[in-house]
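Novice: my questions are about this predicted structure, shown below with the sequence.
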Amino acid sequence: MGKLQSKISSHTSKYRADGSVEETGPVRAIQQHGPAHTDAVTSVAALKPDLCVSGGRDKSVAVCSWRSGAALRRFIGHEREVTKVTSALDSSRVFSASRDKTVMMWELHRTSGPSQHFPGHDLVVTGLAVSPDASHLCTGSRDNTVCKWDTETGECLGRATISRNLVTHLCWVPGEPYVLQTSEDKTIRIWDSRELRVAHAFPAKQHIQTCCDASQDGRYCLSSSSGSAGEGGEATLWDLRQTRNRVREYKGHFQTTTSCVFLAQGPALAPSIATSSYDSTVKVWDRDTGACLATLCLEGSGPLASLAVCDSSTLLCASLNSGIHVLRLRDGADLALEEVAVF
């Protein structure tokens, strides 16, 4: 699918050190490509070097070039909405979870259907985390369970149930046997995947925890909170080595913060994170000071569902109304966040 048309980008804001806000106005034309999905995009994840995988309410899983917007593969097999997608780096395996209570594994270079099924949950599957070598998969559901699977055989290697642990997201900690998990019971848990037991639970937050991410060095964890009317909606930084208290909070979204990610370290960019929200904004934050460095409002996009980091200057944002947005971080006197394409 090639470029169809262009339009003027939405407004961006830059946050100065003194707390003032500078409106930068229209920035550049946004490249419009053919849509990756025919309905809301619920989840997006980056594939190396220039591909992404996404899932949507149209029940499909799409593999696209985020540089050109071209759809390269489309996987069909789920009976209901796809809720989460993920993949291990340098792997040809893609995983998808669905409201049909199943998880499927797809091979990028296979032309047929899924290469593996993982049934076993009683309700919608809402969490996916794959080990760095793609040999094991952890899944979580609203049925209060977390499961561990062998991706080669499809065998369930473990199943743990915790009362009221309605899983919202899972994330594997790089270089470690640990999996992070957020829940509707407002708790962030660290699972030891070897024994599928909870190694640690952080102090419960005031709101439902919607998403989590781990830093590449395996030291920090991010979680995001539900919220409305300016209450809640924050992201929280936790130290995985000193697990007693939170390190920092990032407050500024007016509704539920749906996704939080650590940004790849650029040559001129301090350690930073990004968040997306139902309030249609994406924010970039200084990880260490908590300062908001840039805000982008994706007008008309509706609620934003998911973020994915492509490289040190590119983010993908899945939206419920307008597809997948390609966002670019631009360094200068002040950091700017711009939309450059949508598909």
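Specialist: Structure's in. What do you need? Computed from a prediction, not measured in an experiment: that's the story for all the values here.
Novice: switch to C-alpha atoms for all contacts and neighbour counts from now on
Specialist: Fine.
Novice: name the element residue 13 belongs to?
Specialist: strand 12-15 (DSSP states H and E).
Novice: again with residue 294
Specialist: Secondary structure assignment for residue 294, by DSSP H and E: strand 292-297.
Novice: surely residue 313 meets residue 330?
Specialist: Yes. With contacts counted by Cα atoms under 8 Å, residue 313 reaches residue 330, the gap being 7.1 Å.
Novice: just checking, residue 222 touches residue 234?
Specialist: No. Residue 222 is beyond contact range of residue 234, at 10.5 Å (criterion: Cα under 8 Å).
Novice: re the thing from before, what's the following helix or strand after the strand holding residue 294?
Specialist: Next along the chain after strand 292-297, taking DSSP H and E as the criterion, comes strand 304-311.
Novice: name the residues that touch that next one?
Specialist: 41-48, 50, 258-264, 275-281, 315-320 (Cα atoms under 8 Å, 6 or more residues apart in numbering).
Novice: in PyMOL, select just the buried ones from those residues.
Specialist: Isolation of the buried members of the contacts of strand 304-311 (16 or more other Cα atoms under 10 Å) is achieved in PyMOL through the command below:
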select buried, resi 41+42+43+44+45+46+47+258+259+260+261+262+263+264+275+276+277+278+279+280+281+315+316+317+318+319+320
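Novice: rewinding a little: please name every helix or strand in contact with the strand holding residue 13.
Specialist: strand 21-23, strand 292-297, strand 336-342 (3 or more Cα pairs under 8 Å, 6 or more residues apart in numbering; DSSP states H and E).
Novice: out of those strands, flag the one nearest residue 77.
Specialist: strand 336-342 (25.4 Å; Cα to Cα).
Novice: need the distance between the two termini of stretch 242-259.
Specialist: Stretch 242-259 stretches 23 Å from its first residue to its last (Cα to Cα, to the nearest Å).
Novice: who touches that stretch?
Specialist: Stretch 242-259 has contacts (Cα under 8 Å, 6+ apart) with 200, 202-203, 210-212, 224-239, 275-279, 281, 285, 288, 290-292, 304-307.
Novice: out of the residues you listed, which are buried?
Specialist: By neighbour count, with 16+ other Cα under 10 Å, these hold 202, 210-212, 224-227, 231-239, 275-279, 281, 285, 290-292, 304-307 as buried.
Novice: next up, a second structure to put side by side with the first:
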Amino acid sequence: MLLAALTELLSAACMCSIMGKLQSKTNYSTSKYRVDGCGEENNSLKTVQQYSPAHMDAVTSVVALTSDLCVSGGKDKVRNIAVSWAMALEWIQGNVMFLELPAADIKVATCISDSNRFFSASRDKTVMMWELHGNSGPAQHFPGHDLVVTGLAVSPDSLHLCTGSRDNTMCKWDIETGACLHRAAISRNLVTHLCWVPGEPYVIQTSEDKMIRIWDTRELQVAHTFPTKQHIQTYCDVSPDGRYCISASNGFGGEGCEATLWDLRQTRNRVREYKGHFQTTASCVFLPKGLALAPLIATSSYDCMVKIWNQDSGACLTSLCLDGSGPLASLAACDSTTLLCASFNSGIHLLRINNMKGLELQEVAKF
């Protein structure tokens, strides 16, 4: 019923017409980002299933709502008029559902795991909550930021939302009422990403001032800052057990571009760095425990590469080049062997980790 209701919002004929008009306009130059010899490193040799594109422009954010359902946001534009979309995708069946969001393109999305609720933040400063089984419009609004909202994090008990913005502020919200409970501002704290520590009242935040902060959300105060990095910190994630944090760094030509592991119990120094990308590392995620004996971390970069790392040793175990994809903006782990990767040029890529003949990362489908 949900698929039937939502797909009526966008007819197949309209999609084909729009895609034809935008095909020549939405591609970002890959030569600027691609690593030399990237195509030779692509170990995804099997046929890739191609579905109709889920977005009509760069995809900037993808998150896993359940193990087989995701939400994504992008810079979709129609006839040069800014239009935004939130997309829920059942990738097993290749079914796509669209919800239209007003105003500017989506910068970031997040969700409450194993629920029908997800959140979007757009360039026009709007933050909204959506329900897949609700009305077509937003279920809640969270107004109050003065500039684009670039970070969202939901509390483990699903009661509170934290937002961060380029206006140097952090806000804590009551999800049910939409009320702003706390607001804090720090000079030059241009927020790039947020993530909530499982089972704790703490939020990790990265910033353009190269700082990584731990916020105590009870009064929304900074509880700790990690040693300042040399480059802008673009993204962060927390391990499922709440013991470790990983942050990603911008950079160019191999300088910067690393991911950094931090111990949340011993917060003085970094544990190790994961170096190997040649452009900005835009996303980093802990992978759920699976076939591999060691814990794994995945990163994606503007160099068109996705890499899997041994968390303990720092060794890169496998790499996959998505040649022609342009910058890879976001990663989401659906389960221990399945990743979704959002790209600027080629939509969303479904990746599988194969352990049959040593660890191998393969592209299975894209949409």
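Specialist: Alright, I've got the coordinates. Everything numeric in this text was worked out from a predicted model, so none of it was measured.
Novice: would you pull the TM-score for this pair?
Specialist: Comparison of the two superposed chains (TM-score structural alignment, normalised by the length of the first structure) gives a TM-score of 0.92, and 324 aligned residues with a Cα RMSD of 1.6 Å.
Novice: what's the strand holding residue 13 of the first structure aligned against in the second structure?
Specialist: Alignment note (TM-score structural alignment): strand 12-15 of the first structure is unmatched in the second structure.
Novice: residue 15 of the second structure should be in a helix, yeah?
Specialist: Yes. Counting by DSSP: H, G, I helix; E, B strand; the rest coil, residue 15 of the second structure is part of a helix.
Novice: that one matches what in the first structure?
Specialist: Using TM-score structural alignment, residue 15 of the second structure pairs with nothing in the first structure.
Novice: ditto for residue 359 of the second structure
Specialist: Using TM-score structural alignment, the equivalent of residue 359 of the second structure in the first structure is residue 335.
Novice: pretty sure its match sits against residue 291.
Specialist: No. Contact criterion Cα under 8 Å: residue 335 of the first structure and residue 291 do not qualify, at 11.9 Å.
Novice: what is the equivalent residue in the first structure for residue 220 of the second structure?
Specialist: When the first structure is aligned by TM-score structural alignment, residue 220 of the second structure is paired with residue 196.
Novice: again, but for residue 165 of the second structure
Specialist: Taking TM-score structural alignment, the alignment pairs residue 165 of the second structure with residue 141 from the first structure.
Novice: what about its match, neighbour count?
Specialist: Residues contacting residue 141 of the first structure under the criterion other Cα atoms under 10 Å number 28.
Novice: next one: it from residue 115 of the first structure, what distance?
Specialist: Using Cα to Cα, we find residue 141 of the first structure at a distance of 22 Å from residue 115 of the first structure.
Novice: hmm, back to that, distance to residue 166 of the first structure added to the helices and strands packed on strand 12-15 of the first structure, as CSV?
Specialist: Formatted as CSV, these follow (distance: least, Cα to Cα, whole Å):
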stretch, distance to residue 166 of the first structure
strand 21-23, 39
strand 292-297, 30
strand 336-342, 32
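Novice: show me where the stretch 1-150 of the second structure has its strands.
Specialist: Applying DSSP state E, counting those that start in this stretch to the stretch 1-150 of the second structure gives strands spanning 49-50, 59-66, 69-74, 77-78, 81-82, 84-90, 95-101, 106-111, 117-122, 127-131, 140-141, 149-154.
Novice: in a markdown table, list those strands along with distance to residue 4 of the second structure.
Specialist: Output for those, formatted as a markdown table (distance: least, Cα to Cα, whole Å):
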| stretch | distance to residue 4 of the second structure |
| --- | --- |
| strand 49-50 | 22 |
| strand 59-66 | 20 |
| strand 69-74 | 16 |
| strand 77-78 | 23 |
| strand 81-82 | 26 |
| strand 84-90 | 13 |
| strand 95-101 | 9 |
| strand 106-111 | 22 |
| strand 117-122 | 19 |
| strand 127-131 | 16 |
| strand 140-141 | 24 |
| strand 149-154 | 29 |
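Novice: nearest approach to residue 7 of the second structure belongs to which of the ones you listed?
Specialist: It is, among the strands of the stretch 1-150 of the second structure and with distance given as Cα to Cα, strand 95-101, at 5.6 Å.
Novice: what's the closest one packed up against?
Specialist: Applying 3+ Cα pairs under 8 Å, 6+ apart, we find strand 95-101 of the second structure packed against helix 2-7, strand 84-90.
Novice: deepest of those, which one?
Specialist: Compared across those, strand 84-90 shows the largest average neighbour count, a mean of 23 (mean count of other Cα atoms under 10 Å).
Novice: so how far is that one off the chain centroid?
Specialist: Put simply, strand 84-90 of the second structure sits 14 Å off its chain's centre (Cα atoms, centre = their mean, to the nearest Å).
Novice: please apply the same query to stretch 196-215 of the first structure.
Specialist: Averaging C-alpha positions (Cα atoms, centre = their mean) puts stretch 196-215 of the first structure 15 Å from its chain's average.
Novice: same question for that stretch: list its buried residues.
Specialist: Across stretch 196-215 of the first structure, burial judged by 16+ other Cα under 10 Å covers 196-198, 202, 207-215.
Novice: against the second structure, where does the strand holding residue 294 of the first structure fall?
Specialist: The aligned range for strand 292-297 of the first structure in the second structure is 316-321, by TM-score structural alignment.
Novice: how big's the offset between that stretch and the first structure?
Specialist: Stretch 316-321 of the second structure, aligned to the first structure and superposed, deviates on average by 0.4 Å (mean Cα distance after the TM-score superposition for the first structure).
Novice: tell me which residue of the first structure matches up with residue 119 of the second structure.
Specialist: Matched to the first structure by TM-score structural alignment, residue 119 of the second structure sits across from residue 95.
Novice: name the nearest residue to its match, ignoring sequence neighbours.
Specialist: Distances taken as Cα to Cα, 6 or more residues apart in numbering place residue 105 nearest to residue 95 of the first structure, at 4.6 Å, with adjacent residues excluded.
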